[in-house]
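K.L.:
Sequence plus the predicted model coming up.
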Amino acid sequence: MSDQQAGQSVSDQLGHYIPFLRRYARALTGSQSSGDQFAAAALEAILVDRSVLDGMDVKTGLYRVLYGIWASAGAPIEEGEAGPRAKAQKHLAKLTNNSREALLLYTIEGFSYRDIATIIGVDKTEAEELVSVARREMADSVMGSVMIIEDEAIIAMDIESIVGDMGHRVTGIARTRDEAVELGRADVPDLILADIQLADNSSGIDAVNDLLGELGERPVIFITAFPERLLTGDKPEPAFLISKPYTEDQVISAVSQAMFFSSTETLHV
């Protein structure tokens, strides 16, 4: 825990970490609405009984409470799910128990193996093995086509290389909202990976909404330097989100997770 965190109240620390807990919960469920419900349940449990945080720093304790709720619910498929999304959820259910949860904690949320062990209730060696198993299993995820919406050339080329090395086909790179729509019409992608702020000051969110309106629902991953702005829970927000600066591991994990899901909620600025 940093000196600054040590000087904060538990309530202040919870407020700081809640947006990132939403990110984790949304990635687990592939859904903003379902993920936010799990995050809210974790916060409510802590507010009712602060002793659940005893012996842990606030961040680790918060994620441990969420994991306990998630595990006790049996990582459920949402009622009413059908078609490709239901198949995706069932596919996820076949993965080694706790492996995907551990991988997300390690790559997206930045927890150490020791903290992951505390969160999911295993020892450190097993936590390391779960992350390793998840990497192997997620590498076998569905292959598909990916559109990249990114106005910074170096970042776009880096993402293109990572996605290509995973075995996915990149349909192209768009720098503006109009370019994205044109590219999507010419070569319909299975997944969209989009920055928020584009070259002509247009919005990646608007570009994605245009594409989903024309092409139908498909998974989307947003990349942003300000993730807290899209993790408020106050309006439609992304189910999959990567923070800048990102790591190769984070991109691989997010793309693999998102490829399992066949829909994403439409967003609004």
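P.N.:
Right, received. Where do you want to start? Numbering: from 1, shown residues only.
K.L.:
Every contact and neighbour count from this point should use C-alpha atoms.
P.N.:
Fine.
K.L.:
and Phe222, what element?
P.N.:
Assessed by DSSP states H and E, Phe222 sits inside strand 220-224.
K.L.:
just checking, what packs against that strand?
P.N.:
The contact analysis (3 or more C-alpha pairs under 8 Å, 6 or more residues apart in numbering; DSSP states H and E) places strand 220-224 against strand 191-195, strand 240-243, helix 248-259.
K.L.:
redo that, cut-off 10 Å
P.N.:
strand 145-149, strand 191-195, helix 204-215, strand 240-243, helix 248-259 (3 or more C-alpha pairs under 10 Å, 6 or more residues apart in numbering; DSSP states H and E).
K.L.:
for comparison:
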Amino acid sequence: MPESLSQALAPHLPLLRRYARALTGGQISGDAYVRACLQAIVDDPSVLARDIHPKVALYRLFHAIWSGTQLGPDAEIAGLSRQESTAQQRLATLTSESRQTLLLTTMEGFSDADAAAVMGIDVSRIHPLLEDALAEIDRQTRTRVLIIEDEPLISMDLSGIVQELGHDVAAVARTRDDAVEAAVREQPGLVLADIQLADGSSGIDAVKDILSGFSVPVIFITAFPQRLLTGERPEPTFLLTKPFDPRTVKAAISQALFFNSTASMAA
């Protein structure tokens, strides 16, 4: 890959990896598609469109590769976990354009026009697809959500979003110890977690403690996403950046519950 092209793409790769994980449901599968995308560029740099912004071109190529290698019911990709394989098979049976549209326009910040360019569709389809995505979110299985956040206004915003989607707020925790105690007590079906907490403790450590007791999908929300996108350790599948768009949170909740077949049901 020419050095100038590498420099143009480098700032967008951590974000593409985040998007790939959210779209496919896991780090292993998401990173596999990103590697395939990069290998295609190395093999033939001309596959990357040069008449559009590098980020749009990169995501557009990723989508072409991802759309062309969807797994069928009996297909397998080496290295996928059972949960990731199940998630891929589910995606193969669904119309996924609405989810892609919501992730591209909210999590990744693309304009309607650029999202349409990435997906290879007419821009007039973006708004209806967004409406379909929000309607799908509203149909999600109801669950109980633990919010780990030390800023009262942010925790209030998150609580409102959770309740708007039809879920219940199991508890709001401001410290690591409070979070672990609430998780054991409430057994939530989803966790929304900040990284830096009120007493200087870590939301990452709180989540590790929680996951040592039982399995639950986790969405991290942080002002410093690069701290978790290092590639040096297992990374969160769902990672949102502060300040967040409420639609982004809704999309992440939808994706997290979609890829988790054992989300707790509210009584």
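P.N.:
Sure thing, it's come through. What you are looking at is a predicted structure, and each value in this text was computed from that prediction instead of being measured.
K.L.:
So after superposing, what's the score?
P.N.:
In this superposition the chains share a TM-score of 0.88, using TM-score structural alignment, normalised by the length of the second structure; 254 aligned residues with a C-alpha RMSD of 2.1 Å.
K.L.:
sorry, back to before: corresponding residues in the second structure for the strand holding Phe222 of the first structure?
P.N.:
Per TM-score structural alignment, the counterpart of strand 220-224 of the first structure in the second structure is residues 218-222.
K.L.:
Next, the buried residues of the matching stretch.
P.N.:
Residues of stretch 218-222 of the second structure classed as buried: Val218, Ile219, Phe220, Ile221, Thr222 (neighbour count, 16 or more other C-alpha atoms under 10 Å).
K.L.:
The last one and Pro236 touch, don't they?
P.N.:
The reference is to Thr222 of the second structure. No. In this structure, Thr222 of the second structure is not within contact of Pro236 by C-alpha atoms under 10 Å, at 11.8 Å.
K.L.:
quick check: the top helix by length along the second structure aligns to which part of the first structure?
P.N.:
Ranked by residue count under DSSP state H, the longest helix found in the second structure is helix 27-43. The alignment of helix 27-43 of the second structure onto the first structure (TM-score structural alignment) covers residues 32-48.
K.L.:
can you pull out the helices in the stretch 51-200 of the second structure?
P.N.:
54-68, 82-92, 97-102, 112-119, 126-138, 152-164, 176-186 (DSSP state H, counting those that start in this stretch).
K.L.:
got a list of what Asp12 of the first structure touches?
P.N.:
Gln5 (C-alpha atoms under 10 Å, 6 or more residues apart in numbering).
K.L.:
Excluding chain neighbours, give the residue nearest to Phe62 of the second structure in space.
P.N.:
Excluding the flanking residues, the one nearest Phe62 of the second structure by C-alpha to C-alpha, 6 or more residues apart in numbering is Cys37, at 5.5 Å.
K.L.:
who touches the one you found in this structure?
P.N.:
Residues near Cys37 of the second structure by C-alpha under 10 Å, 6+ apart: Asp31, Val47, Leu48, Leu58, Tyr59, Arg60, Leu61, Phe62, His63, Ala64, Ile65, Trp66.
K.L.:
residues near the counterpart of the fifth one in the first structure, how many?
P.N.:
With the correspondence set by TM-score structural alignment, Tyr59 of the second structure lines up against Tyr63 in the first structure. A count of neighbours around Tyr63 of the first structure, defined by other C-alpha atoms under 10 Å, yields 26.
K.L.:
roughly how far apart are Tyr63 of the first structure and Ala45 of the first structure?
P.N.:
Separation of Tyr63 of the first structure from Ala45 of the first structure (C-alpha to C-alpha, to the nearest Å): 12 Å.
K.L.:
anything in contact with each of these two?
P.N.:
Common neighbours of Tyr63 of the first structure and Ala45 (C-alpha under 10 Å, 6+ apart) are Ala39, Ile69.
K.L.:
got any residues that touch both of Thr222 and Pro236 of the second structure?
P.N.:
In contact with both Thr222 of the second structure and Pro236: Leu228, using C-alpha under 10 Å, 6+ apart.
K.L.:
distance between the ends of stretch 110-124 of the first structure?
P.N.:
The first-to-last residue distance of stretch 110-124 of the first structure comes to 15 Å (C-alpha to C-alpha).
K.L.:
on that earlier part again, any buried residues in the longest helix of the second structure, and which?
P.N.:
Per 16+ other C-alpha under 10 Å, helix 27-43 of the second structure contains these buried residues: Gln27, Ile28, Ser29, Gly30, Asp31, Ala32, Tyr33, Val34, Cys37, Leu38, Ala40, Ile41.
K.L.:
The nearest residue to Glu97 of the second structure once chain neighbours are set aside: neighbour count?
P.N.:
Distances taken as C-alpha to C-alpha, 6+ apart place Leu129 nearest to Glu97 of the second structure, at 6.9 Å, with adjacent residues excluded. Using other C-alpha under 10 Å, Leu129 of the second structure has 18 neighbouring residues.
K.L.:
How about the one 10 residues further on?
P.N.:
The number of residues packed around Arg139 of the second structure, counting by other C-alpha under 10 Å, is 12.
K.L.:
same deal with the one 10 residues further on?
P.N.:
Close neighbours of Glu149 of the second structure, defined as other C-alpha under 10 Å, add up to 27.
K.L.:
ok, now Thr60 of the first structure?
P.N.:
Thr60 of the first structure has 17 nearby residues by other C-alpha under 10 Å.
K.L.:
Just confirm it contacts Tyr113, I think it does.
P.N.:
No. Contact between Thr60 of the first structure and Tyr113 fails when scored by C-alpha under 10 Å: they sit 11.7 Å apart.
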